[in-house]
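Visitor: this one's sequence-less:
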């Protein structure tokens, strides 16, 4: 592997804009998205199932980026961040395979730069604040039975899919049925992938529906008063992450919305950043292959 500063430099990103997370990965601020320069061409890679050898969307995307790099094209790839659950399950890691991989794959697959943890923390903070507001009856007509928001975890556990919280007396209230989803299924993850700026992120978070009044009117994260705290957890998670292929082509790995729950594509800001520096950008689409067309 080459130092990430070299990968960023070849792409044209100024050295003082590279925020290293160790030697081989970095975050790039949104301010580095160039809006007054020619945009590259976006190439979407999608598919229903991998080959018997395990060559799927990610492996194909990385392989194409390597091939275009070998023939002298200024190319970059944009991918979703892997989720811990599938990594330790049957599916395995999400960084490609064979010699068409994203590196450092051990770090990309596990924790990476902490974005998924930030999403889970923001989501579960909203859930905790929502339960508190419902229990205290801070919003008229909004009680624990009206809460619809579930919690999230990055490692699926069958026993947590449907649970009862608040056991052990009034000090642990509210008592209600709820459950856990995987972090990639969180609406916060989908919002992180779709937002275009910090202001846009704030506006989208404020509209998350956490439950309903007795009258049927929705209660939002804005009503709960959670948006500012959620923003503090997500302020660096919005910045795309830069890594490389096994042959040194730049790869932006950012956000990880679940394919059959959300749109299944990497973040809008990582695509825009890559398109402002590379002539060709290969992006993997897990579900919404027509997104943006």
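Guide: Nice, thanks for sending it over. Bear in mind the structure is a predicted one, so any value in this text is a computation, not a measurement.
Visitor: From here on, just use CA atoms for contacts and neighbour counts.
Guide: Will do.
Visitor: Show me where the stretch 101-250 of the chain has its strands.
Guide: For the stretch 101-250 of the chain, strands defined by DSSP state E, counting those that start in this stretch occupy the ranges 151-153, 163-165, 176-178, 180-182, 209-212, 218-220, 241-245, 250-253.
Visitor: mind putting the ones you listed in a markdown table, mean neighbour count included?
Guide: Listed next are the strands of the stretch 101-250 of the chain as a markdown table, based on neighbours: other C-alpha atoms under 10 Å:
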| stretch | mean neighbour count |
| --- | --- |
| strand 151-153 | 23 |
| strand 163-165 | 12 |
| strand 176-178 | 16 |
| strand 180-182 | 19 |
| strand 209-212 | 20 |
| strand 218-220 | 19 |
| strand 241-245 | 27 |
| strand 250-253 | 28 |
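Visitor: can I get those strands in a markdown table with distance to residue 134?
Guide: A markdown table is the format used below for the strands of the stretch 101-250 of the chain (distance: least, C-alpha to C-alpha, whole Å):
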| stretch | distance to residue 134 |
| --- | --- |
| strand 151-153 | 15 |
| strand 163-165 | 14 |
| strand 176-178 | 11 |
| strand 180-182 | 19 |
| strand 209-212 | 10 |
| strand 218-220 | 10 |
| strand 241-245 | 37 |
| strand 250-253 | 37 |
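Visitor: Out of those, the one nearest residue 103 is which?
Guide: Among the strands of the stretch 101-250 of the chain, the nearest to residue 103 by C-alpha to C-alpha is strand 241-245 (5.6 Å).
Visitor: so what does the closest one touch, helix or strand wise?
Guide: helix 4-11, strand 26-27, strand 100-103, strand 250-253 (3 or more C-alpha pairs under 8 Å, 6 or more residues apart in numbering; DSSP states H and E).
Visitor: how much does that strand deviate in direction from helix 4-11?
Guide: Counting by axes from the mean of the first three to the mean of the last three C-alpha atoms, to 10 degrees, strand 241-245 points 90 degrees away from the direction of helix 4-11.
Visitor: And here is the other one:
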């Protein structure tokens, strides 16, 4: 199963999603009332002034949102810190399908107004993953288990459309950085970006996190998994090099001082 199939190309993928336009709107709207931000906490700062509100309203009216308008898919899934599987985060991905082999996503801790922007994820096809340098591949995680287990979902999208999308995503790979460690710093984005990974087998993701999502969204991840048994049977094995944490020595960013170069003045 590859990224491109006879029944699903970029335009076809978009039309499948677009054909359920009202449901897509609900995925980004109706679900908001059901799915609050994962982590609470007040962001420090004064309330927006009348001047700021007016400036924002003017910008909203007169300026294009550019690449933000290209977002055409909302995915709900889970990540863990590459060096600590105990730190597990529900992640709300808002993605742009750039071309047949590449997605780019912004990640929030919720799907309602005011949710925290906590990271980014790049998604590549198996074809592109194979071209990556060998020392790059361990930074990427596979999506085979996420898709076949039901952990990754397209909220409010009809089952047949979601199933087709998951068949495509099953062979992809993601590189994810969380820029806000909301599980330990809920008020402000402190620290440096952290490499995140995806789960690769049953029993790794804490069941209470899944149960909480199921309750909020009114679904059963177990039933979703059952409906994707054909994907589990047909998806090819994960490519060598991915899921670098499995080797027991995961990569993670550290901050160190260095020497300033090309200083002027």
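Guide: Received the coordinates, thanks. Not measured: the values here are computed from a predicted model.
Visitor: Just give the TM-score of the two.
Guide: Here the TM-score for the pair of chains, by TM-score structural alignment, normalised by the length of the second structure, is 0.26; 127 aligned residues with a C-alpha RMSD of 6.4 Å.
Visitor: picking that back up, residue 5 of the first structure is nearest to which of the strands of the stretch 101-250 of the first structure?
Guide: Using C-alpha to C-alpha, those put strand 241-245 closest to residue 5 of the first structure, at 9.8 Å.
Visitor: which residue sits closest to residue 176 of the second structure in space, ignoring its chain neighbours?
Guide: Once flanking residues are discounted, residue 176 of the second structure sits nearest to residue 121: 4.3 Å by C-alpha to C-alpha, 6 or more residues apart in numbering.
Visitor: follow-up on the earlier one: among the helices and strands packed on strand 241-245 of the first structure, which is the most enclosed?
Guide: A comparison of those by mean neighbour count, using mean count of other C-alpha atoms under 10 Å, puts strand 250-253 on top with a mean of 28.
Visitor: and after it, which helix or strand comes next?
Guide: Note on strand 250-253 of the first structure: by DSSP states H and E, the next helix or strand toward the C-terminus is helix 268-275.
Visitor: what angle do the helix or strand following that next one and helix 268-275 make?
Guide: Using DSSP H and E, the helix or strand that follows helix 268-275 of the first structure in sequence is strand 280-284. Computed with the same axes, to 10 degrees, the direction of strand 280-284 of the first structure lies at 150 degrees from that of helix 268-275.
Visitor: tell me which strands and helices strand 280-284 of the first structure is in contact with?
Guide: strand 41-45, helix 57-70, strand 75-79, helix 268-275.
Visitor: let's go with 6 Å and repeat that
Guide: Applying 3 or more C-alpha pairs under 6 Å, 6 or more residues apart in numbering; DSSP states H and E, we find strand 280-284 of the first structure packed against strand 41-45, strand 75-79.
Visitor: closest one to residue 200 of the first structure among the helices and strands packed on strand 241-245 of the first structure?
Guide: Once these are compared by C-alpha to C-alpha, strand 26-27 is nearest, at 19.5 Å.
Visitor: Now tabulate the helices and strands packed on strand 241-245 of the first structure in TSV and tack on distance to residue 133 of the first structure.
Guide: Converted to TSV, those look like this (distance: least, C-alpha to C-alpha, whole Å):
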stretch	distance to residue 133 of the first structure
helix 4-11	45
strand 26-27	36
strand 100-103	44
strand 250-253	36
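Visitor: for these, which one sits closest to residue 43 of the first structure?
Guide: Of those, nearest to residue 43 of the first structure by C-alpha to C-alpha is strand 250-253, at 13.9 Å.
Visitor: Which elements pack onto the closest one?
Guide: Short answer (3+ C-alpha pairs under 6 Å, 6+ apart): strand 250-253 of the first structure packs on strand 75-79, strand 241-245.
Visitor: With distance to residue 251 of the first structure as extra columns, can I get those in CSV?
Guide: What follows is those, written out as CSV (distance: least, C-alpha to C-alpha, whole Å):
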stretch, distance to residue 251 of the first structure
strand 75-79, 5
strand 241-245, 5
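Visitor: Between these, which one is closest to residue 66 of the first structure.
Guide: Among those, the nearest to residue 66 of the first structure by C-alpha to C-alpha is strand 241-245 (7.3 Å).
Visitor: Check what contacts the closest one and list those residues.
Guide: Where contact means C-alpha atoms under 6 Å, 6 or more residues apart in numbering, the residues beyond strand 241-245 of the first structure that reach it are 25-27, 101-103, 250-254.
Visitor: Report the buried residues of the longest strand along the second structure.
Guide: Scanning the second structure for the longest strand, with DSSP state E as the assignment, gives strand 84-99. Neighbour counts over strand 84-99 of the second structure (16 or more other C-alpha atoms under 10 Å) mark 85, 88-97 as buried.
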